[in-house]
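Q: With the input below, show me the fold.
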Amino acid sequence: MSDRRRSTSPRAYEMRKRAEEVGRTRQRIIEAAVHLHGTAGPASTTVTAIAECAGVTRLTVYRHFPDEPALYEACSGHWLSRQKLPRPDRWVAVGPPIERLTAGLADLYRFYRAGEQMLTLVIRDQHAIPEPIREARQETTLKYVDALAGAWPEDGPPVRRAVIGHAVAFSTWHSLCREQGLTDDEAVKAMVTLVEAVAARA
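A: The predicted model follows:
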């Protein structure tokens, strides 16, 4: 090993250690935010609470996440990475409209049940969530509706798309399964029956 390589190795090692520590600190902050969002809700999650949960200072939180959208985006991305997400790309491979609707709603309702606690609090506190994050969620919901409604002719009645939009909403699943006590399968069948009735009128 040359003298030059020998002299720079300790510095490179220290830089790597520092980078790893920065990464671990960032991860602790993200995990603290996810925990608080999923237990207290976004509206009750302060930077001070995140700092205390992560074992860092408020200044450290701001160094890693200078604004709310950056923190919420990292938090949302981390939580979603732990979930088995709905796959609308697979729904569209199912041709017949009712079969696609059944497959899509089953996939969605499975996801809603698995992520119920976080989704309930996030939707309850959506007024406290930065606009870019809310818009991204709305775009995702629109993709769900597009994937399911796209199985029918484009010139169908607006009410059919509206009912499909109602069926894909988390609030609909929560009402049917938590408030009315249906199973996921029963809720899917109820919504499919409703959409079928609307489609039959077209």
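
Q: Every contact and neighbour count from this point should use C-alpha atoms.
A: OK.

Q: quick one: what helix or strand has the residue most central in space within the chain in it?
A: Closest to where the C-alpha atoms of the chain average out (Cα atoms, centre = their mean) is Leu80, at 5.1 Å. Leu80 belongs to helix 68-81 when elements are defined using DSSP states H and E.

Q: If we go by neighbour counts, what in that helix is buried?
A: Buried residues in helix 68-81, counted by 16 or more other Cα atoms under 10 Å: Leu71, Tyr72, Glu73, Ala74, Cys75, Ser76, His78, Trp79.

Q: what does stretch 181-197 give?
A: Buried residues in stretch 181-197 (16+ other Cα under 10 Å): Leu182, Asp184, Ala187, Val188, Lys189, Met191, Val192, Leu194, Val195.

Q: next one: stretch 116-135
A: Glu116, Met118, Leu119, Thr120, Leu121, Val122, Ile123, Gln126, Ile129, Pro130, Ile133, Arg134.

Q: swap in stretch 95-103?
A: Residues of stretch 95-103 classed as buried: Pro97, Ile98, Arg100, Leu101, Thr102, Ala103 (neighbour count, 16+ other Cα under 10 Å).

Q: Now the second one, please; I'll put the structures next to each other:
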Amino acid sequence: MSEQERSTKARKYQMNKRAEQVDTTRQRIVDAAVALHGSVGPARTTISGVAEQAGVTRLTVYRHFADDEALFSACSSHWLSQQQLPDPATWSELTDPLERLHAGLTDLYRFYRDGEPMLRRIYGDWAALPVRHRTDLQKRDSFFRDQLLEAFPDPGSARLRAVVAHAVSFWTWRSLCHDNGLSNPDAVHAMADLAAMTAGLHQP
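A: Model prediction:
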């Protein structure tokens, strides 16, 4: 191997090492933000706190993330990648409105129970979330509501829309299950009974 080839190889090795170090540092920062969001909540999570948790300087955090919104986005994406997310495409395969509602709420309430510590902090610090993320969460809940409403004979009913919107809310699940001790299946049946009564359908 010539001297030039060895030099080129050494440079590539150093560049790869630096890239690995950058990726490792970035992940440490994201992990620190996730830990703080899940323990003290977004409103009390500061760049200084993230830096201390990650073992880096504030300047290092800002080198990787231009602002709080960029860090929150990375934190959210990382946490969601570790969860089993609800699958509304599967619900939509069911044409019976109450069967679809049961399937959808079962899926949602499983997600809420699994992610309760983080979700409680996120929804509890609603005003501290970046506007785009609040909008995304609202759109997601509206999408879940609409997917479940679609199978009902009168999906445009204002009362039914309100009931189903209430049923898909994280806070509804938390009130029924965390605060009042219902199991997930019992909570699903309670909300399905309410929706069936509102829609004038017979609940099996």
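
Q: And the next helix or strand past the helix holding Leu80 of the first structure?
A: That would be, after helix 68-81 of the first structure and using DSSP H and E, helix 88-91.

Q: helices and strands around that next one, which ones?
A: On a contact count with 3 or more Cα pairs under 8 Å, 6 or more residues apart in numbering; DSSP states H and E, helix 88-91 of the first structure meets helix 97-114, helix 131-149.

Q: average distance between the helix or strand that the longest one is followed by and the second structure?
A: To tie it back to what came earlier, the one meant is helix 131-149 of the first structure. Using DSSP H and E, the helix or strand that follows helix 131-149 of the first structure towards the C-terminus is helix 158-168. For helix 158-168 of the first structure, the mean deviation from the second structure after alignment is 0.6 Å (mean Cα distance after the TM-score superposition for the first structure).

Q: re earlier: mind picking the two most distant members of the buried residues of stretch 181-197 of the first structure?
A: Among those, the pair separated by the greatest distance (Cα to Cα) is Leu182 and Val195, at 17.9 Å.

Q: thinking again about what came up before, same list, the helices and strands packed on helix 88-91 of the first structure, but as a markdown table with distance to Glu20 of the first structure please.
A: Below are these laid out as a markdown table (distance: least, Cα to Cα, whole Å):
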| stretch | distance to Glu20 of the first structure |
| --- | --- |
| helix 97-114 | 32 |
| helix 131-149 | 28 |
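
Q: among these, which is nearest Ala43 of the first structure?
A: Ranking those by proximity to Ala43 of the first structure (Cα to Cα) places helix 131-149 first, at 13.8 Å.

Q: which other residues reach the closest one?
A: The contact list for helix 131-149 of the first structure (Cα atoms under 8 Å, 6 or more residues apart in numbering) reads 69, 72-73, 88-89, 91-92, 97, 100-101, 104, 126, 160-161, 164-165, 168-169.

Q: State the span of the first structure onto which stretch 31-39 of the second structure is aligned.
A: Across the first structure, the stretch matching stretch 31-39 of the second structure (TM-score structural alignment) is residues 31-39.

Q: What distance do you get for the equivalent of Ala128 of the first structure over in the second structure to Leu85 of the second structure?
A: With TM-score structural alignment defining the correspondence, Ala128 of the first structure maps onto Ala128 in the second structure. Ala128 of the second structure sits 24 Å away from Leu85 of the second structure, going by Cα to Cα, to the nearest Å.

Q: Show me which helix runs longest in the second structure.
A: helix 3-39 (DSSP state H).

Q: Report the buried residues of it.
A: 25-38.

Q: mean shift of that helix relative to the first structure?
A: Helix 3-39 of the second structure differs from its equivalent in the first structure by a mean of 0.7 Å after superposition (mean Cα distance after the TM-score superposition for the first structure).

Q: Quick one: list the elements packing against that helix.
A: By 3+ Cα pairs under 8 Å, 6+ apart, helix 3-39 of the second structure packs against helix 47-54, helix 58-64, helix 68-81, helix 116-124.

Q: go again using 7 Å as the cut-off
A: helix 47-54, helix 68-81, helix 116-124 (3 or more Cα pairs under 7 Å, 6 or more residues apart in numbering; DSSP states H and E).

Q: want to throw the buried residues of stretch 95-103 of the first structure into JSON lines with distance to Thr60 of the first structure?
A: Output for the buried residues of stretch 95-103 of the first structure, formatted as JSON lines (distance: Cα to Cα, whole Å):
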{"residue": "Pro97", "distance to Thr60 of the first structure": "51"}
{"residue": "Ile98", "distance to Thr60 of the first structure": "52"}
{"residue": "Arg100", "distance to Thr60 of the first structure": "47"}
{"residue": "Leu101", "distance to Thr60 of the first structure": "47"}
{"residue": "Thr102", "distance to Thr60 of the first structure": "47"}
{"residue": "Ala103", "distance to Thr60 of the first structure": "45"}
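
Q: Perfect, that will be all.
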